[in-house]
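Peer 1: Sequence and predicted structure, then a few things I'm wondering about:
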Amino acid sequence: MRINHPLVGSMVALITPMLEDGSVDFNALKTLVDFHVDSGTKAIVSMGTTGESATLNHDEHVEVMQKTVEFAQGRIAIIAGTGANSTTEAIELTQAAKDIGADFCLLVTPYYNKPTQEGLYQHYKAIAEAVDIDQILYNVPGRTAVDLSVDTAVRLSTIDNIIGIKDATGDLKVAQALISQCPEGFLLYSGDDATAVEFILMGGHGGISVSANVAPKQVSDAYNAAMNNDRNLAESINEKLSDLHQHLFVESNPIPVKWALHKMGKCESGIRLPLTKLSQQFQIILQQDLSSLGVISK
C-alpha cells in the first residue's frame, strides 16, 4: 500500500569520500550532499556499509554524521547508520546521531557474533527503548552472517519508533512476505539495486541505493515511476541502469562506487585498508557504464 511519508522513494547509501592518505574529505562530502539535493534524492544514509563505517573509529563516525547533517541544512533527510555488533555501542551511536540532529537511524543486524532471533529482537528493542528517534532495521545477511527473519521483523514492527526495514537479501519472496505481513504504515525498503524496482512495484516504499551515488536522478526517476505503478516507465529507466547495478559489485562495495565517483570528478580516490582500489580489469568495464549513462565524457 502506498503511504505518505518523507522517506518514500530513492535514498542513497552515501560513500565517505577520502583523500589519498585515507583521511575524510569533508569538502567532497559537502559536494556530494549538494549533488543529491539537486538530483531529487529523498534521503542520505550517512555511515552505512557504503560509507565504510567498519573502518572509521567512533569519533570519526560521529563527525561524518554530524558534518552530513550540517551540510544538508534541512534540505534533505539524513539517516544515520548506527548499527553495531555490540548493543551498547549501537545505543551510544544512536544517541549521538540524535544529539547531532539526524532525522532517522539505520541499524544493521549485529555482525560476526551471529545472535539468535531472540537476541536480534532484544537487541533492537533495547536500542529503541534507549533512544527516542525513529529507527530502521537493516538486514544484509551476505555481509553480517545473520539473517533477520520475517517473523522477527514483524514482531519488531510493533515497537513505536521502529518504523521500517531495509531488506538487502535481494530475495523477492522475502520482500513479498514483508509486504504481506508487516502492518500498514511500516516502511519497506529494498537494499538491493538489481531487484529494487520490482520490490517497489510489489508494494515497497522505496530503496536505499548504491547506484544512486553515481546516477541519482535516474534511480530517483525509476523509483518514482514504480511508486506510481508505471511498470513500463520504471522498467525502461531501470534497464539503462542494469549494467551499473551489476558492475558496482564486481568487487566488494564500496570499492567500485568510490572509483566511479572519482572518475566522475566527485571525490579523490582514497579508500581505507583492508579495502583497496578497484582492479584494472574492472575499471574498463565500469568506465563503459559511466560513459553510456552520460556521467563522464566518452
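Peer 2: Nice, I can see it. Residues are numbered from 1 along each chain as shown.
Peer 1: drop to CA atoms for contacts and neighbour counts, all remaining ones
Peer 2: Fine.
Peer 1: Please name the nearest non-neighbouring residue to residue 264.
Peer 2: residue 296 (5.9 Å; Cα to Cα, 6 or more residues apart in numbering).
Peer 1: neighbours of the one you found, just the number please.
Peer 2: Residue 296 is flanked by 16 other residues according to other Cα atoms under 10 Å.
Peer 1: which ones are touching it?
Peer 2: 263, 264, 290 (Cα atoms under 8 Å, 6 or more residues apart in numbering).
Peer 1: tell me how far the ends of stretch 261-274 are from each other?
Peer 2: 20 Å (Cα to Cα, to the nearest Å).
Peer 1: Which one (most neighbours) among the contacts of residue 296?
Peer 2: Neighbour counts for these peak at residue 290, which has 22 neighbours (criterion: other Cα under 10 Å).
Peer 1: If we ignore the residues flanking it in sequence, what's nearest that one?
Peer 2: Residue 290's closest residue in space is residue 296 (Cα to Cα, 6+ apart), at 5.8 Å.
Peer 1: another one to put next to it:
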Amino acid sequence: MPANKVLRLGATTTALVTPFRDGALDLSALERLAERQIHGGVDGLAVCTLTGEGSTLTRSERAAVILTCVRVAGGRVPVIAATGTNATASTIALTRDAEELGASAALVTLPYYSKPGQEGIVGHFTQLAAATTFPLIVENNPLRTAIDMTSPTLAALADVPSVVGLLLADGSAAARALQPDWRQRLLLLSDRDATALSFLNSGGSGIISAGANVCPRLYASLQQAARGGNLSAARLLEDRLAALTAALGAKGDPAAIKHALQTLLQTDPEVRLPLLALDADEKLSVSQALARASDAREVALSI
C-alpha cells in the first residue's frame, strides 16, 4: 500500500490515562480528560499506551477509547494510538483498527517477550508498513522489551516510507546511533519528563508526556519555552515540576497519575491488575508534589 507520511505533531503529546469505573471504561471521564488536555495547550493525545494501560484493554475497549478521543479532538490535535504487540499479525490488526477509527498515527513498540533478532525487527515493521497506509512511530525501549535496535536496523527502519518518528528511551543504542540528517527526516521523541528539556536541547522534536495528564499547561509551556529559545523560563518550569515528575514515576505510573487527577478533578483513581492503587505514603508524596508544582486551584482550573 502507498504510505501516508504526513503527521503534524508539536512538542508535547500527552500519554493519556484511561479512566475506569467499577471495572468498565468511563468514557464520560475520558471525554473530560481529553478536552482538558487540548484546552491546556498540548499538541497531541497518545492513547492505549503503557500509561493508558493499553495492555489491559480488550480490542473493543481500545476502539472505544480511540473513537472517543478522535471525536473530542475534532481535528484540533492528532490522536496517536499505541498498537504494538509481540506478534506482527495482531499489530497489523490493531493498527488497521486505529486507522479506520480516525487516529492520525500509530505508536508501535518493538515486539516484546518474543525478542526477535535485528532482521526480525525490520521484517516486523516492513510488513506492517506494507499492510497499512498509516504513519508509524517506532518505540524503542529496551527495558520494556529486552531488545534494542542496532545502527543498521535503525537505518533500515528510517528508510521505510511510513516510519515518521522514533520514540527513544534514554540510553538506548538507537539514541546513540542517530545520524544528523535523520533529525530533519524524522520526529525524535522522548518518553521521560525528567529529561525532556535536555532531550529537546540535544535535537529532539518533543515528548510523549505522562506528567501532562496532571498539569498539561505547565508541561506544554516548558516545551514551548525551550523551542522558542527561552531556556531560562524552561528551566524554571522544569524545576517547578521536578518533584511532581519524580512522584509520578520515571515512566508515569498510571496509579499515581490517577490519584493526582482524583485530587484535582474527583475522577475515579481505579487501575486494572496487575497495577494497584497507591498506598498511603505514595499518596502523600503525590499530594505534596502537587502542592509544590502549584496550588491546587491553579492546577485544576488553569492547566
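Peer 2: Done, it's in. Everything quoted here is computed from the prediction, not taken from an experiment.
Peer 1: what about structure 2, which of the contacts of residue 296 of structure 1 hold up?
Peer 2: Checked against structure 2 using both residues aligned by TM-score structural alignment, their matches' Cα atoms under 8 Å, those keep these contacts: 264, 290.
Peer 1: Residue 277 of structure 1: which of the contacts of residue 296 of structure 1 is nearest?
Peer 2: The shortest approach to residue 277 of structure 1 among the contacts of residue 296 of structure 1 belongs to residue 263, at 12.3 Å (Cα to Cα).
Peer 1: Contacts only, for the closest one.
Peer 2: Taking Cα under 8 Å, 6+ apart, we find residue 263 of structure 1 in contact with residue 296.
Peer 1: can you check residue 233 of structure 1 too?
Peer 2: Per Cα under 8 Å, 6+ apart, neighbours of residue 233 of structure 1: 222, 225, 226.
Peer 1: Could you give the secondary structure assignment for residue 290 of structure 2?
Peer 2: Here residue 290 of structure 2 is helix, with the state taken from DSSP: H, G, I helix; E, B strand; the rest coil.
Peer 1: wait, is residue 144 of structure 2 part of a helix?
Peer 2: Yes. The assignment for residue 144 of structure 2 is a helix, going by three-state DSSP.
Peer 1: What residue in structure 1 is paired with it?
Peer 2: Alignment note: residue 144 of structure 2 maps to residue 143 in structure 1; criterion TM-score structural alignment.
Peer 1: Okay, its match and residue 254 of structure 1: tell me how far apart.
Peer 2: The separation that residue 143 of structure 1 has from residue 254 of structure 1, given Cα to Cα, amounts to 13 Å.
Peer 1: now residue 23 of structure 1
Peer 2: 16 Å.
Peer 1: cool, residue 54 of structure 1 as well?
Peer 2: From residue 54 of structure 1 over to residue 254 of structure 1 (counting by Cα to Cα), the distance is 12 Å.
Peer 1: who has more neighbours, those two?
Peer 2: It is residue 254, of residue 54 of structure 1 and residue 254, that has more neighbours when counted by other Cα under 10 Å, with 25 against 14.
Peer 1: How many residues are close by residue 5 of structure 1?
Peer 2: For residue 5 of structure 1, the neighbour count with other Cα under 10 Å is 10.
Peer 1: and it, what is it in contact with?
Peer 2: Contacts of residue 5 of structure 1 (Cα under 8 Å, 6+ apart): none.
Peer 1: Next one: it from residue 277 of structure 1, what distance?
Peer 2: For residue 5 of structure 1, the distance to residue 277 of structure 1 equals 38 Å [Cα to Cα].
Peer 1: Repeat that for residue 233 of structure 1.
Peer 2: Separation of residue 233 of structure 1 from residue 277 of structure 1 (Cα to Cα) stands at 35 Å.
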